[in-house]
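1. based on what follows, work out the 3D shape:
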Amino acid sequence: MNRTALVTGANRGIGKAIAEGLAAEGLNVVLVGRDGATLGELVLSLHRQHRVEARSMMMDVADPVSIRQGLAKLARNQVPIDVLVNNAGILPDGDLLTMPWDDVEASTRVNALGPLQLMRELMPGMAARGYGRVVNVSSGWGSLNGLGPSAYGITKAFLNAITIKAAREAGRGVLVNAMCPGWVRTDMGGVGADRTPEEGADTALFLATLPEGGPSGRIFRDRRPIPWDE
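-> Here you go, the predicted structure:
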């Protein structure tokens, strides 16, 4: 039986590399993002290259209504999600105490609350079926020992806390972990970063395909667990 993975922010960068990697592993994929044209092109590419079932879904992870509507469409089409990769993220400029409040709120919704809502909606079904993998794409900037810039570091710390708590409540057969991709050459990371999107995606692929009895409630970098405060 082919598993199905849902990847947010799948239209470019690390998310695209994760979707391509999962398809190469034989998983069906649901590509979530806000650029329908780019997602459609990737769907066709995955069909051609890997012969998996791929579909695109327009969804704004900052909008609870958009999330509910997207998941309702999957339910109507009888598409159960076995693997959730919360990859979508934003990095607004500015200091936490002076940046526009809208940017603080948007960061919280995209980087932490959207992932949490998807987990709350999808993890009960995973537990009922006895299998699930949740991967939260976090950052070393979410470490409480050295928070990164502005709202980004705070919201990634929030996502880390969500990962720990959700792993404890996950239910039978469901593993929940976070990962740090490193500094990756994406629109967010910039051209000077030292890793390709494929290198940044590698640990997410490892966690998304963990065997039964694998680790849960941890954060990983380069496929190895690291302390939450590193």
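2. all contacts plus neighbour counts: C-alpha atoms, from now on.
-> Will do.
3. which residues does stretch 208-224 contact?
-> 83-85, 133-135, 160, 163-168, 173, 175-182, 202-203, 206-207, 225-228 (CA atoms under 8 Å, 6 or more residues apart in numbering).
4. which residues touch the residue most central in space within the chain?
-> For the chain, the residue nearest the mean C-alpha position is residue 86 (1.7 Å; CA atoms, centre = their mean). Contact analysis of residue 86 by CA under 8 Å, 6+ apart lists 7-9, 115, 134-137.
5. so which of these wins on neighbours?
-> residue 134 (31 neighbours; other CA atoms under 10 Å).
6. helix, strand or coil for that residue?
-> Following DSSP: H, G, I helix; E, B strand; the rest coil, residue 134 is assigned to strand.
7. could you also give me the structure for this next sequence, so I can compare it with the first?
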Amino acid sequence: MSEHTTTQRIALITGANKGIGRGAAEQLAAQGTTVLIGARDPRRGEEAATSLRAAGGDAHAITLDVTDPATVQAAAQQIDQRFGRLDILINNAGITGSGQVDPNEAYDQLPSTVELDIVRKVFETNVFGVITTTNAMLPLLRRSPAARIVNVASHAASTTLLSDPDGPFAGLLPSAAYTPSKAALTALTVQYANELRKDGMLVNAVAPGYVDTDSNNHTGFLTVAQGAAVLVRFATLGADGPTAGFFSEDGPLPW
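-> Now for the predicted structure:
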């Protein structure tokens, strides 16, 4: 049986021990939401949850690797046993597939020279991992009176923006892995939204912007709190909120 009241929202955020996911966890906890910190590393997950509890939040670590279905299923069972349902799923876990440790590492995603193993690895986390996690959590989300799913996208997912030779992203190097993975994620978001619309679930893809995180070697100009704010807004939409959309802080993004 659930140990929680029916009024307190319960949110699972994947990859929430650091970066934007951690920022979203902090903001949701500050609003009174019970936050489940999804993390591959149990120690890092517990450190994040302990920190949120020290700040007055209700936070719990959940060991979960989106590329390992066994851990995802175990996490769903753990949530079911302890909380009985889920109100919010933020699919935040993601990888760029390039240069996350050494900024001088040779860029390896040019379509003409990319190794397929890199493409597979990025899609495994950024696309297949979202399907694995969402499907495992859907039975719990169906028990919520107002379930919300937020898929963390990127401005790079906008084919319209990236195909403009004079646009703001004209300087980005072509990518056969990360950029197509995020475009696939936005397309997948629409499909989930269409399937779940009749159940009252709102499913959206949200681009947090260029946030200062490990994944870009801290070259981003937005703070984690700024990037997380738009995720939290879409995770807590009212019943009249949008679904099947692709948004940034500034509003709808072109596909």
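8. could I get the contacts of residue 86 of structure 1 as JSON lines with distance to residue 98 of structure 1?
-> Conversion of the contacts of residue 86 of structure 1 to JSON lines gives the following (distance: CA to CA, whole Å):
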{"residue": "7", "distance to residue 98 of structure 1": "33"}
{"residue": "8", "distance to residue 98 of structure 1": "29"}
{"residue": "9", "distance to residue 98 of structure 1": "28"}
{"residue": "115", "distance to residue 98 of structure 1": "26"}
{"residue": "134", "distance to residue 98 of structure 1": "34"}
{"residue": "135", "distance to residue 98 of structure 1": "32"}
{"residue": "136", "distance to residue 98 of structure 1": "28"}
{"residue": "137", "distance to residue 98 of structure 1": "26"}
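9. that older thread, map the residue nearest to the centre of structure 1 across to structure 2 for me.
-> Correspondence of residue 86 of structure 1 to structure 2, assessed by TM-score structural alignment: residue 91.
10. in terms of helices and strands, where is residue 156 of structure 1?
-> In the assignment (DSSP states H and E), residue 156 of structure 1 maps to helix 150-168.
11. with structure 2 superposed, average distance for that helix?
-> Following the fit onto structure 2, the mean deviation recorded for helix 150-168 of structure 1 is 0.8 Å by mean CA distance after the TM-score superposition for structure 1.
12. equivalent range in structure 2 for that helix?
-> With TM-score structural alignment as the criterion, helix 150-168 of structure 1 aligns to 176-194.
13. so which bits of that stretch are buried?
-> When burial is assessed from 16 or more other CA atoms under 10 Å, stretch 176-194 of structure 2 yields the following buried residues: 176-190, 192-194.
14. do stretch 205-223 of structure 2 as well
-> 205-213, 215-216, 222-223.
15. among these, which are located in strands?
-> 205-206 (DSSP state E).
16. and the buried residues of stretch 205-223 of structure 2 as TSV, adding distance to residue 21 of structure 2?
-> Output for the buried residues of stretch 205-223 of structure 2, formatted as TSV (distance: CA to CA, whole Å):
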residue	distance to residue 21 of structure 2
205	15
206	13
207	13
208	11
209	13
210	14
211	11
212	13
213	11
215	12
216	15
222	14
223	12
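17. please enumerate the strands of the stretch 101-250 of structure 2.
-> Ranges of strands in the stretch 101-250 of structure 2, per DSSP state E, counting those that start in this stretch, are 148-152, 202-206, 246-248.
18. how about the ones you listed in TSV, adding distance to residue 45 of structure 2?
-> As requested, the strands of the stretch 101-250 of structure 2 are exported to TSV (distance: least, CA to CA, whole Å):
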stretch	distance to residue 45 of structure 2
strand 148-152	19
strand 202-206	23
strand 246-248	27
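19. what's the closest of these to residue 80 of structure 2?
-> Comparison of these against residue 80 of structure 2 by CA to CA identifies strand 148-152 as nearest, at 17.2 Å.
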